[in-house]
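Colleague: next comes the sequence, and after it the predicted model I'd like to discuss.
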Amino acid sequence: MAVNQPNFQEETVNSLSNHDLLPVRPEERTWKTQNFASMWMGVINNIPTYATIGGLVVLGFSPLQVIMIIFIASMILYGALSLNGHAGSKYGIPFPVLVRTSYGIKGANAPALLRGIIAIMWLGIQAYAGSAAFNIAITLLWPGFAFLGGDWTFLGIGLPGLLSFVLFWSMHFLVLKRGMESLKKFQAFTSPLVYIVLIGLLWWAIDTAGGIQPIFTQTGKYETFGELIFPFIGAVAGIIGIWSTLILNIPDFTRFARSQKDQIKGQLYGLPVTFTIFTVVTVAATSATTIAFGNPIGDIIVTLQQFDRPIVIAIAALILSVATITVNVIANLVSPAYDLANLFPKWISFKTGFYITMVAALFTVPWKLMENADAIFTLLNLIGGALGPVAGVMIADYYMIRKRKLNINDIYSLKGEYTYWKGYNYRAFVATGFGATVALIGAFVPSLKGLYDISWFLGVILSFFVYIGFMRLHPPVNNQEENNQLEDMTKGNMKTGN
């Protein structure tokens, strides 16, 4: 059900919103089932996802175990995305506006900034990963490119790599040239192209291995259920951690949905179905490298370099690099652009936020972040542990506290239902802090490492129940009463020396 555009006072729009943060008008909600499906095709079919899935094979999971890990993770992700995307589709509002209902009008900036910072880091990492394929394609078409600059380096990267990164980074500007509508058209064009590469890889894998059976009968290092269970759960949590930002981001896209049914069906077709198909092909190709080269290669760029047809490699590398732009824009560029617009709505529009985000990504020096694979997986778990509690609070607030009914006018009001105490809802921050602390403590206390391995699950579940508990034990009243209560509590603690 679409919600009509509310009428706001001019000063309210200036202080808490701008055109990009207001609910999307019904005539602008044009995303159909196929648009959401193709969005996920673009998000999944890229170089970093291949490396993640191939990495699971390298870590010792059997091909069938990897497929089950991805299938279970994708189903959990689909459930969380559908739940958190409901409000975006119903009310036409993006994440930083939706999160005001739980964290408060001003408090919403905290999770929005956390999401934005992480997204900017991933924007740089994904741009560098895509530029590696771009670099290979250019070098194959122009061999002299590899020798540009000689031994000159900049922060550990040579001139060819740096030029490839900057050129690839620049291509992102074309995708959002005309906002979300141009993104919709771009992903519809590029997503199917990746399947050309996947079909080619699958054919090569089957031919190299001598059939399907030798690929999928390979065994991993976990031979018993007892050996497998905890690494398996940790791997599922790690995969979810990779996409945890999108669980928060999804209202940024579902707000353009033609109907609730379109976003739910589109994400079903695009996520679990596409992810499983992509995993089967990736596992087959990675397993085939074991047969062909004696050890598994989890990097698709390295795999492509084993072929002896430069033109084929160049075309495949270009397709994969372009597909990486799609995932980067959807997962890591749209969200911080909205977050910055929400932080300074008077001065920053979505388009301005987009430019600021792009420039900020340059300063992450992503090739340094990518030097240690272990550090990347650690970062993924930290992301899941930090963002999981935010998703838990949002889902609890929308479904359990609000019963899917929001006061759309008060979301843009300084004196409305979501002002809480001076613009902050302390209950959401307590729930988030508690969930994140328990989820991440294992990263610093070796004896609790088991908690860290399932950080996303812990963060979501704990914050979900803690938030509901605080909202029911100390429910918000009108703003003045809440301010008086908290001020009295503060004064009482000061008098008792607490």
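Modeller: Sure, I can see it. Numbering: from 1, shown residues only.

Colleague: all contacts plus neighbour counts: C-alpha atoms, from now on.
Modeller: OK.

Colleague: A188 and M68, how far apart?
Modeller: 28 Å (Cα to Cα, to the nearest Å).

Colleague: okay, one more to line up with it:
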Amino acid sequence: MPRKSASKTFHDAKSYFRAKATSVKAWELPKQPTTFAPDGTWTNIDNDVTPVERRIWGHWSLLGYWMSDILSAQSWEGASTVISGGLTYREALLCLIMGTFIIAIPISFNGSIGAKLRVPYPVAARSSFGYVFSRVPVVIRMVTALFWHAIQTYAGSTAMTQVIRAIWPSYLNIPNHFPENAGITSQQLLSHFIFWTVQLPFLLTPPHKL
């Protein structure tokens, strides 16, 4: 019985990937039902008011989320950049603390509508920009997220290089097949791909399950 089940699973997976490779229609996702929008509206459950079963974030969850955002390689790079500009480490630390408190004000105001009304950002933006033009801040947010993801992944790839180098020192000797003006080497691109592959499963985690 287990062998038959494994064979069926393999067959289903094979059919799935074959369809993805040969048909554009296979990439279309079924339309999710929504509680609020009328039939025919282009929306999904992520634009609904957050259901009660997904409201699992508490004070400690929010604190942990923002601490993980602040205690990151990018924050350390910010401090090192300030120090390289001529400030002492005490002045750099003070600048970072003040800057963090300043940006916390608009961030708190921006998130308050979602915390009170349980609506996602694309829906909240409609109150200021209207139904059609609310797509503009959403696109801006997407572009910002792409840049932030790229910066995070690059920083992670440099750390991945050091991890692999500590295990296999010869990793740094991988021949480079890119021209000098490419701005990246074969070894750096490999580290980038490895780190991107490692973080991909975490990126697929829904926000309410983080």
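Modeller: Now that the structure is in, tell me what you want to look at. Please read these numbers as outputs of a predicted model, since none were measured by experiment.

Colleague: okay, the host helix or strand of I102 of structure 2 sits on what stretch of structure 1?
Modeller: Using DSSP states H and E, the element containing I102 of structure 2 is helix 89-117. Aligning helix 89-117 of structure 2 against structure 1 (TM-score structural alignment) gives residues 63-91.

Colleague: what residues of stretch 121-135 of structure 2 count as buried?
Modeller: By 16 or more other Cα atoms under 10 Å, the buried positions in stretch 121-135 of structure 2 come out as Y121, P122, V123, A124, A125, S134, R135.

Colleague: ok, for F464 of structure 1, nearest residue in space, not its chain neighbours?
Modeller: G392 (4.5 Å; Cα to Cα, 6 or more residues apart in numbering).

Colleague: the one you found touches G459, doesn't it?
Modeller: Yes - between G392 of structure 1 and G459 there is a contact under Cα atoms under 8 Å: 7.2 Å.

Colleague: now do the same contact list for the equivalent of A79 of structure 2 over in structure 1.
Modeller: Correspondence of A79 of structure 2 to structure 1, assessed by TM-score structural alignment: I53. Counting by Cα atoms under 8 Å, 6 or more residues apart in numbering, I53 of structure 1 touches V66, T279, T282, V283, G298.

Colleague: so which of these hold up in structure 2?
Modeller: With both residues aligned by TM-score structural alignment, their matches' Cα atoms under 8 Å, the contacts of those that structure 2 also has are V66.

Colleague: out of the contacts of I53 of structure 1, list just those in strands.
Modeller: Assignment to strands by DSSP state E places none of those there.

Colleague: show me which of the contacts of I53 of structure 1 is closest to T139 of structure 1.
Modeller: Lowest distance from T139 of structure 1 to the contacts of I53 of structure 1 (Cα to Cα) belongs to G298, with 21.9 Å.

Colleague: aligned partner of the closest one in structure 2?
Modeller: Checking with TM-score structural alignment, G298 of structure 1 has no match.

Colleague: could you do G158 of structure 1 as well?
Modeller: In structure 2, G158 of structure 1 lands on T185 (TM-score structural alignment).

Colleague: so what's the gap between the helix or strand containing the match of A79 of structure 2 and the chain middle?
Modeller: Assigned by DSSP H and E, I53 of structure 1 belongs to helix 47-58. Centre-to-centre, helix 47-58 of structure 1 and its host chain are 17 Å apart (Cα atoms, centre = their mean, to the nearest Å).

Colleague: do the same with stretch 46-53 of structure 1
Modeller: With Cα atoms, centre = their mean, you get 14 Å for stretch 46-53 of structure 1.

Colleague: ok, the match of G158 of structure 1 to T153 of structure 2 distance?
Modeller: When distance is defined by Cα to Cα, T185 of structure 2 is 16 Å away from T153 of structure 2.

Colleague: that older thread, the helix or strand following the helix holding I102 of structure 2 vs structure 1, mean deviation?
Modeller: In the C-terminal direction, the helix or strand that comes right after helix 89-117 of structure 2 (DSSP H and E) is helix 121-124. Mean deviation of helix 121-124 of structure 2 relative to structure 1 after superposition (mean Cα distance after the TM-score superposition for structure 1): 1.3 Å.

Colleague: list the residues that contact T326 of structure 1.
Modeller: T326 of structure 1 makes contact with M39, G42, V43, L183, F186, Q187, according to Cα under 8 Å, 6+ apart.

Colleague: try 10 Å
Modeller: Going by Cα atoms under 10 Å, 6 or more residues apart in numbering, T326 of structure 1 touches 39-46, 172, 175, 183-184, 186-188, 190-191, 332-333.

Colleague: show me those that map onto strands.
Modeller: Counting by DSSP E, none of the members of the contacts of T326 of structure 1 fall within strands.

Colleague: just the ones of those residues in helices?
Modeller: Of these, the ones assigned to helices by DSSP state H are 39-44, 172, 175, 183-184, 186-188, 190-191.

Colleague: which of those has the most neighbours?
Modeller: The most crowded member of those, judged by other Cα atoms under 10 Å, is G42 (31 neighbours).

Colleague: give the aligned equivalent of I136 of structure 1 in structure 2.
Modeller: Aligned counterpart of I136 of structure 1 in structure 2: Q162 (TM-score structural alignment).

Colleague: element containing its match?
Modeller: With DSSP H and E as criterion, Q162 of structure 2 is part of helix 135-167.

Colleague: so where do the strands sit in structure 1?
Modeller: In structure 1, strands defined by DSSP E lie at 153-154, 157-158, listed in chain order.

Colleague: select, out of the ones you listed, the one closest to L77 of structure 1.
Modeller: Using Cα to Cα, the strands of structure 1 put strand 157-158 closest to L77 of structure 1, at 35.7 Å.

Colleague: so what's V97 of structure 1 up against?
Modeller: By Cα under 10 Å, 6+ apart, V97 of structure 1 lies in contact with 16-17, 21-23, 88, 104-105, 108-109, 112, 251-252, 338-339, 342, 408, 411-412.

Colleague: touching stretch 97-109 of structure 2 from outside, list them.
Modeller: By Cα under 10 Å, 6+ apart, the residues outside stretch 97-109 of structure 2 that reach it are I70, E91, A92, L93, L94, C95, L96, N110, S112, A115.

Colleague: what's the most distant pair in those residues?
Modeller: Once Cα to Cα is applied, the contacts of stretch 97-109 of structure 2 give E91 and A115 as the farthest pair, at 34.6 Å.

Colleague: what number of residues lie near the residue mapped onto F147 of structure 1 from structure 2?
Modeller: Residue pairing (TM-score structural alignment): F147 of structure 1 is matched to N173 of structure 2. By the criterion of other Cα under 10 Å, N173 of structure 2 has 9 neighbours.
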